[in-house]
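Undergrad: The amino acid sequence is not available; the structure is as follows:
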């Protein structure tokens, strides 16, 4: 089965997981957690970490790449007629509710018409990224493991510098998680 970085605590002494941290960062904002299909080996462990009232979106074709999840999230947002969609990667443990609130405020400043993105103190681009509702249909053009980069390049981005490297720190291995 391998290592599921989103549902594995960093040590026996910490019950924290990446998925719980991401849900905590979204606290106070409408959110949905994208999960792999019920037949996927990680589905149950991830679902069990969530509270009963946490909304979930099962992505049936998640194995085809990140684009499947992004498309499903865009459709979910379109169906709910929201002003925008914030993409928060669950493998980035130091993103907080404050980061998301700061970006949401900037997004609203531009009348919910511009893409806004967190930028690390070093100048690197990070997450979250918020997309205006008008651009969500374009997610259907994504394929494979293409992320949102093509849309960012096409439409331009308003960056908000954060006072740390938190929006750029990813966990890729069990060792990364333990060291953080």
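TA: Thanks, I have the structure now. All of these numbers come straight from a predicted model, not from anything done at the bench.
Undergrad: Please count neighbours and contacts with C-alpha atoms only from this point.
TA: Will do.
Undergrad: element containing residue 7?
TA: Using DSSP states H and E, residue 7 sits in no helix or strand.
Undergrad: quick one, what contacts it?
TA: With contact set as Cα atoms under 8 Å, 6 or more residues apart in numbering, residue 7 has these partners: 17-19, 45-46, 49.
Undergrad: again, only using 7 Å
TA: Residue 7 makes contact with 17-19, 45-46, according to Cα atoms under 7 Å, 6 or more residues apart in numbering.
Undergrad: and the most centrally placed residue in the chain, how far is that from residue 14?
TA: Geometric centre of the chain, nearest residue: residue 88, 2.1 Å, by Cα atoms, centre = their mean. Separation of residue 88 from residue 14 (Cα to Cα, to the nearest Å): 23 Å.
Undergrad: Equivalent analysis for residue 32, please.
TA: Taken as Cα to Cα, the span from residue 32 to residue 14 is 25 Å.
Undergrad: What of residue 105?
TA: Note on residue 105: its distance to residue 14, by Cα to Cα, is 33 Å.
Undergrad: contacting residues for the nearest residue to the residue nearest to the centre of the chain once chain neighbours are set aside?
TA: Leaving out its chain neighbours, the residue that sits closest to residue 88 by Cα to Cα, 6 or more residues apart in numbering is residue 128, at 4.8 Å. Counting by Cα under 7 Å, 6+ apart, residue 128 touches 86-88, 100, 117-118.
Undergrad: For this structure, which segments count as helices?
TA: In the chain, the helices defined using DSSP state H lie at 18-25, 43-49, 66-79, 97-109, 149-155, 174-179.
Undergrad: any chance of those in TSV, plus mean neighbour count and distance to residue 133?
TA: As requested, the helices of the chain are exported to TSV (neighbours: other Cα atoms under 10 Å; distance: least, Cα to Cα, whole Å):
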stretch	mean neighbour count	distance to residue 133
helix 18-25	20	21
helix 43-49	16	27
helix 66-79	20	7
helix 97-109	18	11
helix 149-155	12	13
helix 174-179	13	34
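Undergrad: I'd like the ones you listed as JSON lines, with distance to residue 10 appended.
TA: JSON lines is the format used below for the helices of the chain (distance: least, Cα to Cα, whole Å):
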{"stretch": "helix 18-25", "distance to residue 10": "9"}
{"stretch": "helix 43-49", "distance to residue 10": "15"}
{"stretch": "helix 66-79", "distance to residue 10": "24"}
{"stretch": "helix 97-109", "distance to residue 10": "21"}
{"stretch": "helix 149-155", "distance to residue 10": "30"}
{"stretch": "helix 174-179", "distance to residue 10": "5"}
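Undergrad: second one coming, line it up with the first:
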């Protein structure tokens, strides 16, 4: 049986939002919990939640989820890559593959996660090492990486995340297409947050 883990990136500084967006209330819970609970519902293990300056608050808000490990990224100010490095180091040797989630994307459904894992299971023997969702025509998250690539993340820097690795191993990439563009929604700015509340939740924007 495949061992598939999850890394949820929640250490961003939310500069465009102006406050810590991972804690914005959305459907009765902090924004980051949507990605964490999706990973838990899909029985991914381990689930590593990468925090920065707000790591302790993340711990407090996940006390009811013993399967979640909150890891500190003391280099969070240098960009997303530092969180990826932290997560990949911690998951090495524990999984066959790992899915990287963004804490500001609350609408990724179980269907996407399960399709990515199934695609990996079906094609790994052919050399597939990365599986990425395409929402309509836009690449998105979560992205699945084979354990053989975890060491590649020791060299990533800045805010590029895994883009360079995906480009380097594009011949080992499998794309899974979905018709729903809204599953790829992320929340970066106050306008994004208002738009999500109004259009999707039918809630008034404060």
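TA: The structure has been received and is ready for your questions. Note that the coordinates shown come from a computational prediction; the quantities given were computed from them, not determined experimentally.
Undergrad: Overlay the chains and give the TM-score.
TA: Overlay of the two chains. TM-score (TM-score structural alignment, normalised by the length of structure 1): 0.87; 171 aligned residues with a Cα RMSD of 1.8 Å.
Undergrad: Which position in structure 2 pairs with the residue nearest to residue 88 of structure 1?
TA: Taking TM-score structural alignment for the superposition, residue 128 of structure 1 sits opposite residue 142 in structure 2.
Undergrad: Tell me the spacing between that match and residue 7 of structure 2.
TA: 9 Å.
Undergrad: list residues touching both of these two?
TA: By Cα under 7 Å, 6+ apart, residue 142 of structure 2 and residue 7 have these common neighbours: 99-101.
Undergrad: corresponding residue for residue 164 of structure 2 in structure 1?
TA: So residue 164 of structure 2 corresponds to residue 150, using TM-score structural alignment.
Undergrad: Looking only at neighbour counts, state which of residue 32 and residue 14 of structure 1 leads.
TA: More crowded of residue 32 of structure 1 and residue 14, by other Cα atoms under 10 Å: residue 32, with 15 against 9.
Undergrad: just to revisit the earlier point, and which of the contacts of residue 128 of structure 1 is nearest to residue 65 of structure 1?
TA: Minimum distance to residue 65 of structure 1 across these is 15.7 Å, recorded for residue 87 (Cα to Cα).
Undergrad: quick one: the strands in structure 2?
TA: In structure 2, the segments counted as strands under DSSP state E are 4-10, 25-26, 29-30, 47-51, 68-72, 97-102, 130-135, 138-139, 143-146, 173-178.
Undergrad: now the fifth one against helix 80-91, angle please.
TA: Right, the one you point to is strand 68-72 of structure 2. Strand 68-72 of structure 2 and helix 80-91 are oriented at 130 degrees to each other (axes from the mean of the first three to the mean of the last three Cα atoms, to 10 degrees).
Undergrad: Contacts for strand 68-72 of structure 2 next, please.
TA: By Cα under 7 Å, 6+ apart, strand 68-72 of structure 2 touches 47-52, 55, 59.
Undergrad: taking these as a set, which two sit the farthest apart in space?
TA: 47 and 52 (16.5 Å).
Undergrad: Of the two, which one has the most company?
TA: Set residue 47 of structure 2 next to residue 52 and count neighbours by other Cα under 10 Å: residue 47 wins out with 26 against 20.
Undergrad: Correct me if wrong: the more buried one contacts residue 7.
TA: Yes. If you go by Cα atoms under 7 Å, residue 47 of structure 2 and residue 7 touch, sitting 6.0 Å apart.
Undergrad: Stretch 38-49 of structure 2: end-to-end distance?
TA: With Cα to Cα, one end of stretch 38-49 of structure 2 sits 13 Å from the other.
Undergrad: And that stretch, what's buried?
TA: By 16 or more other Cα atoms under 10 Å, the buried positions in stretch 38-49 of structure 2 come out as 38-40, 44-49.
Undergrad: what do you get for stretch 178-194 of structure 2?
TA: In terms of neighbour count (16+ other Cα under 10 Å), stretch 178-194 of structure 2 has its buried residues at 178, 183-189, 193-194.
Undergrad: how far out from the middle of the chain is that stretch?
TA: Relative to the centre of its chain, stretch 178-194 of structure 2 is centred 14 Å away, using Cα atoms, centre = their mean, to the nearest Å.
Undergrad: Quick one: end-to-end distance for that stretch.
TA: So stretch 178-194 of structure 2: terminal residues 25 Å apart, Cα to Cα.
Undergrad: now do stretch 167-186 of structure 2
TA: 22 Å.
Undergrad: And the contacts of it?
TA: Residues contacting stretch 167-186 of structure 2 (Cα under 7 Å, 6+ apart): 104-105, 107-108, 116, 127-136, 140.
Undergrad: at 6 Å instead, please
TA: Residues from elsewhere that reach stretch 167-186 of structure 2, judged by Cα atoms under 6 Å, 6 or more residues apart in numbering: 104-105, 107-108, 127-136.
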